[in-house]
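[1] 3D model of this:
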Amino acid sequence: MLVRRNDARVAVCLAACLWWAAGAQAAPRLVQADGFATQNGGVTGGGDAKSVTVATPDELRAAIAGDEPAVIVVQGQLDAGGVRVGSNKTLLGADSKSGLSGGTVRVDGRNCIFQNLVFGPARGDVFEVSGGQNVFITRCEFFGSSDELCSIVRGADFVTVSWCKFHFPDPDSHSFPHLIGNSDSRTSDRGKLRVTMHHNWYDAGCRSRMPRVRFGRVHLYNNYYACHGNNYCIGTGVESRIRVERSVFDDVNRPWNDMGGMDRKAEIGWRDLEFIGCQQPTYAPNRWPVFETPYDYQPDELADVKTLVTDERHGAGNKPPRP
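    Okay, the predicted model is just below:
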């Protein structure tokens, strides 16, 4: 359901602006969840639990363990290795440099929020929603993996990824942002993998999989693809349903590409896209709208997408929302 912009969208916290102007000394106020993460009961993370600040990997592991509600403020860049985040957690960065590195951050529970964090570099996936449900990831930066930056797999469902920046400082042939659905034979993913991705920035070094989708129902809007020299951006895999709108493809190769899906019931539909130095693919018919969204959403105008997403102060990445 498409709705017009309203005051609630533009009224973002003064606290976030002060956080940035003051050198990011206090964590910003939480962004309101949207997209598929709001379905199936929604996402509240740690809710009203008293926040705890963690400054060491051991403190982090203790705070994210178990399924009791917790609000965790990450202070600094913690080389935590691989960690599992329990259900009902909110993780916030204390400043524009705070985050986790060194291994995969894995979410296999439910009801988790991640905001204003830098993830990476890491061995393997940087971040993986592995069977998790109702996960909201916003205002984060992902970089430097030997696999994917942010995968959504193994029956994960009701996930939103918004206002995030993805890049690879030292890219290789396996520099991929997202895998949604990890196997053509995993038919148990049918009816799951419902994901919204909006206002994300795919920058230098991203090769493919932005995302590559199997079985999932994925809504992409207001994203900016500027990964020059890539292979392809969006991959249509087996039984994928992909809805793309008001996004910009800036001097990229193959804005979308068949990854074995078109002979296996894949559908992609699009409207209001901009192609700069590249062309709209012709291998698949436009099946717009592909599916109806069960949530309201408020896309920005196509002409504003690049400016908004790449804005130095309030664009995609570990930055406060725009006022």
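
[2] Every contact and neighbour count from this point should use C-alpha atoms.
    Noted.

[3] what about stretch 89-105, how long is it end to end?
    13 Å (Cα to Cα, to the nearest Å).

[4] same question, stretch 118-137
    One end of stretch 118-137 sits 11 Å from the other (Cα to Cα).

[5] do the same with stretch 119-138
    Per Cα to Cα, stretch 119-138 runs 12 Å from first to last residue.

[6] likewise stretch 11-31?
    11 Å.

[7] repeat for stretch 136-144
    Note: stretch 136-144 ends 21 Å apart using Cα to Cα.

[8] Next SSE downstream of the one helix or strand residue 257 maps to?
    Residue 257 belongs to strand 256-258 when assigned by DSSP states H and E. Using DSSP H and E, the next helix or strand after strand 256-258 towards the C-terminus is strand 267-271.

[9] From the contact counts, what lies against that following strand?
    Using 3 or more Cα pairs under 8 Å, 6 or more residues apart in numbering; DSSP states H and E as the contact test, the elements touching strand 267-271 are strand 241-245.

[10] Show residues contacting the strand it packs on.
    Strand 241-245 is contacted from outside by 215-222, 236, 266-273, 288-291, using Cα atoms under 8 Å, 6 or more residues apart in numbering.

[11] if we go to 7 Å?
    Under the criterion Cα atoms under 7 Å, 6 or more residues apart in numbering, residues 216-222, 266-273, 289-290 lie in contact with strand 241-245.

[12] Report the buried residues of it.
    241-245 (16 or more other Cα atoms under 10 Å).

[13] Make TSV out of those and add distance to residue 253.
    Listed next are those as TSV, based on distance: Cα to Cα, whole Å:
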residue	distance to residue 253
241	21
242	19
243	19
244	17
245	18
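
[14] Mind telling me what element the residue nearest to the spatial centre of the chain is part of?
    Compute the mean C-alpha point of the chain, and by Cα atoms, centre = their mean the closest residue is residue 161, 2.7 Å away. Using DSSP H and E, residue 161 maps to strand 157-162.

[15] Who are the packing partners of that strand?
    Packing partners of strand 157-162 (3 or more Cα pairs under 7 Å, 6 or more residues apart in numbering; DSSP states H and E): strand 133-138, strand 194-198.

[16] correct me, but residue 218 touches residue 196?
    Yes - Residue 218 is in contact with residue 196 according to Cα atoms under 7 Å; the separation is 5.8 Å.

[17] Among those two, which residue is more densely surrounded?
    Neighbour count, other Cα atoms under 10 Å: between residue 218 and residue 196, residue 218 has more, with 26 against 22.

[18] Assumed that one was part of a helix.
    No - counting by DSSP: H, G, I helix; E, B strand; the rest coil, residue 218 falls outside a helix, being strand.

[19] structure for this one too, so we can compare:
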Amino acid sequence: MKTKLILLALLVPCSFLFSQNYCMSNPEGFGAAATGGGNAVPVTVTNLADLTAKLKLKTPQVILVSGTINCSYTSLAVNDKTIIGLPGARLVNLDQTAVGSGILSLKSGSNNIIIRNLIFEGPGSYDVDGHDNLTSEATNIWVDHCEFQDGMDGNFDNKGDADNVTISWCKFTYLKTPKSGGTGGADDHRFSNLIGSSKTDAPADGHYSITFKNCYWAKGCKQRMPRVRNAEIHILNCLYNTSESGSVAIGLGGGTKNSTCYVEGSDFVNVDKVFKEYTSTDGGEVGIAFDHCRKSPMDFGTKVNKPSYAYTTIPLGKVEEFVSNTSCGAGATLQVSSTGLINANCTNKI
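    Sure thing, here's the model as predicted:
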């Protein structure tokens, strides 16, 4: 359900250059209803105890993260919160045990969350059924300009009750050598983004509604970019540039509710296999459509309609240049002042 957006004018007065894409004042796509902490007075945290305490508050909060916070796995319900990383802000957990791995899990019941400009750093992939850098069962969530590095089980997964999600200008990468010999069976588990943990896993309305906009699957990503069940997915102006042998970008299984994926204006510049279907293991039906993409295969399965919501685009010919830009592209590249003011002084022009 769409609700009236509250413009975060106090916190995100982005410049006019490239403002509709690089630095958005509010989310586009399935997560467009997310308003987070709204116009609450920003507070700055520098350690895990303070961050956790602010996330647990019942009132709307705008939380600024400063510096590197060494994390232990934290799972909690979060509502009406905006989390913004100041330049260089990083959440780190290098624990490579099944129980201790992972950074943040947004439990079922979480709602209305914005996370921007943070680096999530894990210990490297190791298949022992551990935790992800970020796991979400939240509804109405916008994750923007974050970088996810070396998640042990994955970088950023959505499962359970997760729904109405926009993931924009995020970078996913694996920089550490994967650890083999895990109990899960995969010696190289650099599997970035899972949607739906099983063929029966689905939110209340039956479909995970998730938009990936201007995202970048970069060095080290092996599979799950994303891997999907029971979902309707829109992949818009995204970049795939991973040189890993045997890499698979989009994996689509029908599950119990069927799945669709509309891929638009995206560049598969370097990936071994763009699409793989998993109906033999997941059941159901799938449909994927490629609209003005580079190096994409043919459409497959059932007919997929273009999303009906309003959104902005960049030309296909500019996707690689803009999305991979190290100062004005995907990842934690926003310029944020000490008071939470976000400005985009980028020279990219459409």
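
[20] Could you get me the TM-score between them?
    Scored against TM-score structural alignment, normalised by the length of the first structure, the superposed chains reach a TM-score of 0.83; 291 aligned residues with a Cα RMSD of 2.4 Å.

[21] just the buried members of the contacts of strand 241-245 of the first structure?
    Buried members of the contacts of strand 241-245 of the first structure, scored by 16+ other Cα under 10 Å, are 216-222, 266-270, 273, 289-290.

[22] The first structure: which residue goes with residue 163 of the second structure?
    Aligned by TM-score structural alignment, residue 163 of the second structure pairs with residue 157 of the first structure.

[23] Can you name the residues that contact residue 212 of the second structure?
    Going by Cα under 7 Å, 6+ apart, residue 212 of the second structure touches 166-168, 234-236.

[24] hang on, the earlier thing: winner for burial among the helices and strands packed on strand 157-162 of the first structure?
    Highest mean neighbour count of these: strand 133-138, a mean of 28 (counted as mean count of other Cα atoms under 10 Å).

[25] neighbouring contacts of it?
    By Cα under 7 Å, 6+ apart, the residues outside strand 133-138 of the first structure that reach it are 33, 37, 42-43, 109-116, 156-164.

[26] before we move on, what about stretch 113-128 of the first structure?
    Contact partners of stretch 113-128 of the first structure, identified using Cα under 7 Å, 6+ apart, comprise 45, 89-93, 96-107, 135-152, 318-319.

[27] With stretch 40-55 of the second structure instead?
    By Cα under 7 Å, 6+ apart, stretch 40-55 of the second structure touches 60-67, 69-71, 78, 339-340.

[28] hang on, residue 49 of the second structure in a helix?
    Yes - the assignment for residue 49 of the second structure is a helix, going by three-state DSSP.

[29] shouldn't residue 71 of the second structure be in contact with residue 93?
    Yes - if you go by Cα under 7 Å, residue 71 of the second structure and residue 93 touch, sitting 5.2 Å apart.

[30] shared neighbours of the two, anything?
    The contact sets of residue 71 of the second structure and residue 93 overlap at residue 103 (Cα under 7 Å, 6+ apart).

[31] before we move on, back to that, against residue 269 of the first structure, how distant is the match of residue 163 of the second structure?
    21 Å.

[32] can you check residue 183 of the first structure too?
    Separation of residue 183 of the first structure from residue 269 of the first structure (Cα to Cα): 23 Å.

[33] Residue 219 of the first structure too?
    Residue 219 of the first structure is 10 Å from residue 269 of the first structure, by Cα to Cα.

[34] corresponding residue for residue 73 of the second structure in the first structure?
    Counting by TM-score structural alignment, the partner of residue 73 of the second structure is residue 82.

[35] need the contact list for the counterpart of residue 217 of the first structure in the second structure.
    In the second structure, the residue paired with residue 217 of the first structure according to TM-score structural alignment is residue 232. By Cα under 7 Å, 6+ apart, the contact list for residue 232 of the second structure reads 207-210, 259-261.

[36] returning to what we had before: mind picking the two most distant members of the contacts of stretch 40-55 of the second structure?
    Using Cα to Cα, the contacts of stretch 40-55 of the second structure reach their maximum pairwise distance at 60 and 70, which is 24.4 Å.

[37] More neighbours: which of these two?
    Using other Cα under 10 Å as the criterion, residue 60 of the second structure and residue 70 rank with residue 60 on top: 22 against 15.

[38] Just tell me what the more buried one corresponds to in the first structure.
    Residue 60 of the second structure maps onto residue 69 in the first structure, by TM-score structural alignment.

[39] Would you mind confirming that that match is in contact with residue 48?
    No - between residue 69 of the first structure and residue 48 there is no contact under Cα under 7 Å: 8.3 Å.

[40] Secondary structure element for residue 80 of the first structure, which one?
    In the assignment (DSSP H and E), residue 80 of the first structure maps to strand 77-85.

[41] who's in contact with the following helix or strand past that strand?
    Next helix or strand after strand 77-85 of the first structure toward the C-terminus (DSSP H and E): strand 89-93. Residues outside strand 89-93 of the first structure that contact it (Cα under 7 Å, 6+ apart): 27, 45-46, 64, 69-75, 99, 111-117.

[42] What's the average distance for strand 89-93 of the first structure when superposed on the second structure?
    The superposed strand 89-93 of the first structure is, by mean Cα distance after the TM-score superposition for the first structure, a mean 0.4 Å from where its aligned residues fall in the second structure.

[43] Next, the distance between the ends of stretch 43-63 of the first structure.
    Chord length of stretch 43-63 of the first structure, first to last residue, is 19 Å (Cα to Cα).

[44] my bad, should have said stretch 280-299 of the second structure
    18 Å.

[45] same check, this time on stretch 332-346 of the second structure
    14 Å.

[46] Equivalent analysis for stretch 248-259 of the second structure, please.
    End residues of stretch 248-259 of the second structure are separated by 18 Å (Cα to Cα).

[47] centre of the chain versus it, how much separation?
    17 Å (Cα atoms, centre = their mean, to the nearest Å).

[48] which one of the buried residues of strand 241-245 of the first structure sits closest to residue 10 of the first structure?
    After measuring those against residue 10 of the first structure - Cα to Cα - the closest member comes out as residue 245, at 20.6 Å.

[49] What lines up with that closest one in the second structure?
    So, by TM-score structural alignment, residue 245 of the first structure is matched to residue 264.

[50] Please point out which of the contacts of residue 232 of the second structure the first structure shares.
    With both residues aligned by TM-score structural alignment, their matches' Cα atoms under 7 Å, the contacts of these that the first structure also has are 208-210, 259-261.

[51] residue in the second structure matching residue 166 of the first structure?
    With TM-score structural alignment as the criterion, residue 166 of the first structure matches residue 172.

[52] tally of neighbours for residue 327 of the second structure?
    When neighbours are counted by other Cα under 10 Å, residue 327 of the second structure registers 15.
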